[in-house]
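Chemist: curious how this folds, go ahead:
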Amino acid sequence: MFENLQQVGGLTAMVVDDDPQLRALCRALLERDGWSVIEAADGAKAVELARDQPPDVFIMDVMMPGMDGYDATRALRADMMTANTPVVMLSARVEPDAVIAGLDSGADEYLAKPIHPQEFVLRMRAMSRLRRASRELERSYERLGEQSWALNCLLDFTTALSRAETLEAVYDRMLELAIAMTACRRVMIAISVDNGDLDVVRASRREDMMAGPIARVGTICGEAMASGKTLLVEDDEAAATWAGRPDFDYVSETPSVAIPIKSRDQSVGLICACGRVGQRPFSPQDLEYLELAAAYAASAIHMIQTSKARDAARDAIVVGLAQLAEHRDDDTGKHLERVANYCVEVAEALREDAPYNRIIDDEFINNIQRAAPLHDIGKVAIPDAILLKPGRLSTEERDVMRMHPVVGAETIRSLMAHAPDSAFLRMAEDITHAHHEWFDGNGYPRQLKGEQIPLAARIAAIADVYDALRTERIYKGPMSHDEAVQHILESSGTHFDPVVVEAFYRRHEAIERLATHLSDRKSAVKRHRPTHVAWANAQVEPSSDDADPSSMASPARVDEQAT
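Modeler: Below is the predicted model of the structure:
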């Protein structure tokens, strides 16, 4: 009856029962459904086997000689390796006390003996889904941990660069970061000199420092510099194609990588690394972090040479960190730049009247322009399967997506630990944490209401949604300017602060010009009659439907993923 349902495949179940016939029945049902099966005749044996062969699901009998199912389940829950592995408990006892005892010991399911084959298979499929979800969550936490570590490394690096007053200090920090992030035994930093050659300015090995300049012509480093693109040599076969070059040593121990240091689209140097510990391959994200580091270093070098290091390096940090989140979505384009400029327009409009003329000064304008691009930095923690999903998100996926303001705020707070007096970072935290809050309290993640929402976040919310509405994505077409303005006006008092909406409306023509000037592509968008003119003339109160976020006439997922 259930043969046509999708099989599990790729997962392992451990059947723990002192009855060999029941074990055989479970094995037959499970293997037919794509499971691999391990057997154990008692609880103690199951605990022992699980240390060497941890399964994806346990099927645990209750009454067994020696260690019974209750004690075995408790032992598995106490072990870090099996603490989160689902347990399905089997027993002929089905009275409430027995079921409660089983669940209290740590079981996830409780099935009665004799087992019903169809129910058993379907329950196990449910456990497989639970296990896969648990694994994905664990992987997400691992990725978040790796990303947090990398971001902190980059933060320390950029903080050091902002304080560096000499090129020598920049080179020192570059070498330290490259060694840490590549885990390579051999790392060197080379900088272009006036005659076009590359001078090795820092290296992890003394021999490389003493080797002399590297020619730009006929060398591996020279070709990487000329292309301006990262050169990745993944294995010995790939390395062999470079044999005979004067600088072959720099790529001979695979995997190896050469990353240009580019300033204003010109390669000014190179980071080379080879001999990675464990020969672990470089992942695309490893390379992205290294390329970001190279970009920061290039910025610091250029600014020191032009006596403007600190301010410009800080701006580069903002752009780099924001792009780390946005880079994963190929459709974002100039989203960050547009949102920043829209925020400035709205803030300038608010500044014209009391009481905001006492709150919004030049520093506020400058800070919001640099802080707004960080609004979605928390998306580094969102799995690609959710972030890039072309259709509507499920409830579970939406809950994961709604964690990105919290993750983003935590990331900004970690930056603030290194710069506690930074008003710009304080504003970035406000925007990151609260740009999905609604003025009527129906937003997320904290359900803030009214002026509980920081002013900068109330401004950024409108800028972000307007740009999302105007932008074409794989899951929706773009709105015209008039349609987007009308949507925002209709959301006044529900999604958005009415005062900020008025300021937005006063500048909507300038905002439309910015949207056109900074558009990702030129496309013909049908213009509709500007129905928002009636709103401007009548100033009617929002309808009762606007109080319900689910009733708003907006494209799917604008407030979940597009912004």
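
Chemist: CA atoms for contacts and neighbours, from now on please.
Modeler: Fine.

Chemist: longest helix of this protein?
Modeler: Longest helix of the chain, by residue count under DSSP state H: helix 117-163.

Chemist: mind giving me the packing neighbours of that one?
Modeler: Contacts defined by 3 or more Cα pairs under 8 Å, 6 or more residues apart in numbering; DSSP states H and E place helix 117-163 against helix 20-32, strand 57-61, helix 167-182, helix 284-305, helix 309-326, helix 404-416.

Chemist: so which residues make contact with the helix or strand following the last one?
Modeler: Translated: helix 404-416. For helix 404-416, the succeeding helix or strand toward the C-terminus, using DSSP states H and E, is helix 423-434. For helix 423-434, contacts defined as Cα atoms under 8 Å, 6 or more residues apart in numbering pick out 367-368, 370-372, 374-378, 405-406, 408-409, 412-413, 415-416, 444-445, 448, 453-454, 456-458, 460.

Chemist: next one: the strand or helix carrying Leu103 to chain centre, how far?
Modeler: Element membership for Leu103, per DSSP H and E: helix 96-104. Remark: helix 96-104 is offset 41 Å from the chain centroid, using Cα atoms, centre = their mean, to the nearest Å.

Chemist: the structure of the following sequence is requested for comparison with the preceding one:
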Amino acid sequence: METVLIIDDSGINLRTAKEALDDYYNVVTANSCKMALRYLEKHTPDIILLDIQMPEVDGFETLKAIRSLPQTEDTPIIFLTAQDNVADEIHGLELGAVDYIHKPLQPQIMRMRIRTQLDLAHYQDHLEEIIMQKTEQVARVETALVASLNDLLEIRDGMTGSHVRRTAKYFEILLNALDKAHTFPDAITPDYKVRLLRGAPLHDLGKVGISDNTLLKPSRLSPEEMEFMRQHSTFGGQALTHAVEIVGEDSFLSDARDMAYYHHEKWDGSGYPKGLAGEDIPLSARILAVADVYDALTSQRSYKDAFSHEKAVSILLDEDGTSFDPRIMQVFRQITDEFAQAKASFSSEAKA
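Modeler: I've put the predicted structure just below:
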């Protein structure tokens, strides 16, 4: 049975309301703000009826106190009033009341107004649950889509697929560290992190547009082949731009597009494909660039041996302020051990 809390300093009003509601609800009464708050410390009613004109603490202040409690911040509150004051009603609604019931109390009207607000609250709870379920479903679909695209990329080129997974992990480590250090507090929000972590694995999507002769070549690329290989960032960026045009800029795909396009840009403007410099490079791409180069340096290729963790870190730090954002590198310096641990775990998986 739903619980109705009635707060009124008048014993007569409390009895009248309780008699009208007892057959329909579990009714709890309180004759003051203090008594009500004491009850609310341990219980959460489904709806609250609150008198405005009370001694010591009036209904408006009592409403504020109730709304300050986490468990009742969304509980429907209906004001009880003997006054016919429009300004007071507006004030109460602005504070968060959902309705007014005028005295003297009419049992049938009171029950109908309570039922209406309870039904609205239940509907809103159900709607929020549906929205949450749909949001989680969309997130799962997005994750599955990214995984499928990476699987296709790995079928085409196993080396790129492994690189994507490792780079995504290094990226996550660095992103979390930047968040913890409050390096970019206005940019790195919880939602932004989710979007970036979902989109980072798509940064090399454009390599599907590179011919097998170039992508799978077992030896070092010629200058012409290297120039063609560099087009993968443009191919990926363009493909994801088309996706964004369909779903809109508020999708994680807009961040994936930025990372695909610009993760080879350099802080000093000497990168590609646009030659962007400094903060003109999207933050997501500036972070990803560090993770991407670290993995490239510590990975074996047919034409080169893998650098050690220490050597790779040294090379990256030498590029502080040249290839990489100095603020990002300041945080990277502090978490190189975490990169080493992640690298070791990947090595263990490869041997297993």
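
Chemist: sorry, back to before: which residue numbers in structure 2 go with the following helix or strand past the helix holding Leu103 of structure 1?
Modeler: Downstream of helix 96-104 of structure 1, the first helix or strand assigned by DSSP H and E is strand 109-112. With TM-score structural alignment applied, strand 109-112 of structure 1 matches no range in structure 2.

Chemist: which elements pack onto strand 109-112 of structure 1?
Modeler: Using 3+ Cα pairs under 8 Å, 6+ apart: strand 109-112 of structure 1 touches strand 87-91, helix 96-104.

Chemist: you'd agree Ala273 of structure 1 is in a strand?
Modeler: Yes: under DSSP: H, G, I helix; E, B strand; the rest coil, Ala273 of structure 1 sits within a strand.

Chemist: need the winner for burial among the helices and strands packed on strand 109-112 of structure 1.
Modeler: strand 87-91 (a mean of 24; mean count of other Cα atoms under 10 Å).

Chemist: find me the equivalent region of it in structure 2.
Modeler: Aligned using TM-score structural alignment, strand 87-91 of structure 1 spans no residues in structure 2.

Chemist: wait, Ser256 of structure 1 touches Asp236, no?
Modeler: No: shown here, Ser256 of structure 1 and Asp236 do not form a contact pair, counting by Cα atoms under 8 Å, at 9.9 Å.

Chemist: whichever strand or helix holds Ala534 of structure 1 aligns to what range in structure 2?
Modeler: Taking DSSP H and E as the definition, Ala534 of structure 1 sits inside helix 532-538. Alignment note (TM-score structural alignment): helix 532-538 of structure 1 is unmatched in structure 2.

Chemist: please identify the buried residues of that helix?
Modeler: Buried positions in helix 532-538 of structure 1, judged by neighbour count with 16 or more other Cα atoms under 10 Å: His532.

Chemist: now Ala385 of structure 1, what's its secondary structure?
Modeler: helix.

Chemist: identify the residue of structure 2 aligned to it.
Modeler: With TM-score structural alignment as the criterion, Ala385 of structure 1 matches Asn213.

Chemist: Ile328 of structure 2 matches what in structure 1?
Modeler: Under the alignment (TM-score structural alignment), Ile328 of structure 2 maps onto Val500.
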